[in-house]
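In: Fold the following.
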Amino acid sequence: MQKNVRKDLLGPVRIWDLPTRLFHWALVICVLGSVISAKVGGNAVVWHMRLGYAVLALVAFRILWGLVGGRWSRFSSFVYSPAALLRYLQGRPKADDHFEVGHNPLGAYSVLAMLAWLLVQVGSGLIADDEIASTGPLIRFVSGELSLAWTSYHKSYGQWGLFALVGLHVAAIVFYRLRHRNDLIGPMISGDKQLPSAVPATIDSLASRLFALTLLGACIAAVYLLVSLETV
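Out: Predicted structure coming up:
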């Protein structure tokens, strides 16, 4: 593991490509704005829905980028087996484990849980009905009973589950900073980590960034078409 490597043998290695970093901070802003606008209510509900659409586009992009993006942003680099998780918890990694490079097993599972939870939360919002002034754009495709059930979920279990996942994420950042002196925020800003030079860097070229922008544009277009079904 990295902690056994002399510090003078470490150097900056690009781990998080720019699309991944921009996705991360854009998602933070959109989720925070969505929560605040929901609590404010009134006319702010319009922004709650808009930000929900943005979250859906971002999550869709991240799923695609997890398949074709930079090396350490791909799911194949951080979808760990239960055995790998056990090795991590026991502090007995194998030589080919890369727990200190991208996401460690706990971080990986939290990322996957967050993406899945956001998909369900936004999906429930698309068919929700607050019985006051706003309804989800896809509400006409489901029964009233199903809509009310998912509306209840959206406002209760979905909301509090999201708060719990965000809280765990923040707690993990603080824990690794204080306990292991491991800064998780810095690399998500700069893209680089201090690692042995043998660690392969991710591709973060102009071409890969333009490709990511194209994927994001396709995701935005897809979400726009989806929510436009309300008026078709």
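In: drop to CA atoms for contacts and neighbour counts, all remaining ones
Out: Will do.
In: what's the spacing between the residue most central in space within the chain and Tyr224?
Out: By CA atoms, centre = their mean, the chain has its centre lying nearest to Leu115, at 5.2 Å. Per CA to CA, to the nearest Å, Leu115 is found 20 Å from Tyr224.
In: what do you get for Ile139?
Out: 16 Å.
In: Break down the protein into its strands, ranges please.
Out: 10-14, 192-196 (DSSP state E).
In: which one of the ones you listed has the most crowded surroundings?
Out: Among those, ranked by average contacts under mean count of other CA atoms under 10 Å, first place goes to strand 192-196 (a mean of 19).
In: Also this sequence, please, to line up against the first:
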Amino acid sequence: MSAAGVSPAAQRTVRVWDLPVRLFHWTLVPLLLAMWWTGENRDIALHSCLGVVMVALLLFRLLWGIFGSETARFRQFLHRPRTVLAYLAGRLPHHVGHNPLGGWSVAVLLLLLVAQASCGLFAHDVDGMESGPLSHLVSYETADLARIWHHRIFNLILAMAALHVLAIAWYFVARSEDLLGPMLSGRKAVPEDVAAPRFASPLAALAAAAVAAGIAWWIGAGAPLPHSGA
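Out: From the prediction side, this is the model:
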């Protein structure tokens, strides 16, 4: 019997994760490592450039969470607390994408990443020689506070990442459910009576990526505004 409670013969393999979601997931991992390394080695110029890339990546994921494929949308995997409790009690049917508990862990991680990136945009370094692209919009004290929280939130991100890895291992060992494979291939075995998710057009992904990249570039340039004529 499988983790879903049905025999393998009663299952079929369907596409559950689109390419944009998988690219986001697997780009995020090396990008976080690179940002940690540049921060630790005080390569502030490269760290800032990577920060703008992170902003673009997060903006794209937020847009894709609204306009993207069914399993990528926030409304599909963010459930009420009673639904999460029912899932924990084993009273819910199979979930194609994120389960109710996993969905909220994804949301928390995204919020932490957004908060950490936002602090970096307004922060300056310890000696005040290097600053985020939006630090000129706030006071020195606020920029210093942003620097402090930029470091603190990163520790929370590391904790969430560790929990994420432990959860993947627990599902694999305790429930014989592979969560890593589908994020690589995009495909997953589900019960035959479970409908395959709907996917957004690749053109929608390109449009979202273009909007996210444009906004990130504008932020990286210091969010300049056009001068009005006198």
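In: Can you calculate the TM-score here?
Out: TM-score of the superposed chains, computed with TM-score structural alignment, normalised by the length of the second structure, equals 0.90; 223 aligned residues with a CA RMSD of 1.8 Å.
In: Ile139 and Tyr224 of the first structure: which has the busier surroundings?
Out: Neighbour totals were compared for Ile139 of the first structure and Tyr224, and Ile139 leads with 19 against 14 (other CA atoms under 10 Å).
In: so stretch 145-152 of the first structure matches what in the second structure?
Out: For stretch 145-152 of the first structure, the aligned range in the second structure is residues 141-148, judged by TM-score structural alignment.
In: distance from the matching stretch to the first structure after superposition?
Out: Using mean CA distance after the TM-score superposition for the first structure, stretch 141-148 of the second structure ends up 1.0 Å from its aligned counterpart in the first structure, as a mean over the superposed pairs.
In: Which residue ranges of the first structure form helices?
Out: 18-40, 45-68, 75-78, 82-90, 105-126, 144-155, 157-179, 185-190, 206-227 (DSSP state H).
In: Pull up the gap between the closest residue to Ser2 of the second structure other than its chain neighbours and Tyr171 of the second structure, please.
Out: Nearest non-adjacent residue to Ser2 of the second structure, counting by CA to CA, 6 or more residues apart in numbering: Pro8, 6.6 Å away. As for Pro8 of the second structure, its distance to Tyr171 of the second structure is 18 Å (criterion: CA to CA).
In: residue contacts, Phe78 of the first structure?
Out: Contacts here follow CA atoms under 8 Å, 6 or more residues apart in numbering; on that basis Phe78 of the first structure touches 72, 102-105, 108.
In: what do you get if the cut-off is 6 Å, keeping everything else the same?
Out: Ala108 (CA atoms under 6 Å, 6 or more residues apart in numbering).
In: cool, and the one 5 residues further on?
Out: Neighbouring residues of Ala83 of the first structure by CA under 6 Å, 6+ apart: there are none.
In: distance of Val14 of the second structure from Leu23 of the second structure?
Out: 19 Å.
In: Other residues contacting stretch 125-134 of the second structure?
Out: By CA under 6 Å, 6+ apart, stretch 125-134 of the second structure touches 120-124, 220, 222.
In: export those residues to TSV and tack on neighbour count and distance to Val29 of the second structure?
Out: Formatted as TSV, these follow (neighbours: other CA atoms under 10 Å; distance: CA to CA, whole Å):
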residue	neighbour count	distance to Val29 of the second structure
Gly120	27	18
Leu121	26	20
Phe122	24	23
Ala123	29	23
His124	26	25
Gly220	21	21
Gly222	16	26
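In: Nearest to Ser197 of the first structure, out of the helices of the first structure?
Out: Closest approach to Ser197 of the first structure among those is made by helix 185-190 (16.1 Å; CA to CA).
In: give me the stretch of the second structure that that closest one matches.
Out: On the basis of TM-score structural alignment, helix 185-190 of the first structure is assigned to residues 180-185 in the second structure.
In: how much does that stretch stray from the first structure?
Out: Stretch 180-185 of the second structure sits 0.6 Å off on average (mean CA distance after the TM-score superposition for the first structure).
In: can you put the strands of the first structure in CSV and add distance to Ala172 of the first structure?
Out: As requested, the strands of the first structure are exported to CSV (distance: least, CA to CA, whole Å):
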stretch, distance to Ala172 of the first structure
strand 10-14, 22
strand 192-196, 18
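In: Can you check which of those strands gets nearest to Tyr157 of the first structure?
Out: strand 192-196 (36.4 Å).
In: Tell me how far Arg71 of the first structure lies from Asp130 of the first structure.
Out: Arg71 of the first structure sits at a distance of 42 Å from Asp130 of the first structure (criterion: CA to CA).
In: So if I had to pick from those two, which one is more boxed in?
Out: Arg71 (21 against 14).
In: Distance of that one relative to Val166 of the first structure?
Out: In terms of CA to CA, Arg71 of the first structure sits 25 Å off from Val166 of the first structure.
In: just Asp130 of the first structure next, same as before
Out: Asp130 of the first structure is 25 Å from Val166 of the first structure, by CA to CA.
In: ok, now Val120 of the first structure?
Out: Val120 of the first structure is 15 Å from Val166 of the first structure, by CA to CA.
In: repeat for His103 of the first structure
Out: Taken as CA to CA, the span from His103 of the first structure to Val166 of the first structure is 16 Å.
In: quick one: which of these two has more around it?
Out: Shown here are His103 of the first structure and Val166; by other CA under 10 Å, His103 has more neighbours (21 against 16).
In: And that one, what's its match in the second structure?
Out: Using TM-score structural alignment, His103 of the first structure lines up with His98 in the second structure.
In: And for that match, nearest residue in space, chain neighbours not counted?
Out: His98 of the second structure's closest residue in space is Phe77 (CA to CA, 6+ apart), at 5.9 Å.
In: Just give me the neighbour total for the nearest residue to Pro105 of the first structure once chain neighbours are set aside.
Out: The shortest distance from Pro105 of the first structure to any residue other than its chain neighbours is 5.5 Å, reached at Leu85 (CA to CA, 6+ apart). Residues lying near Leu85 of the first structure (other CA under 10 Å) number 19.
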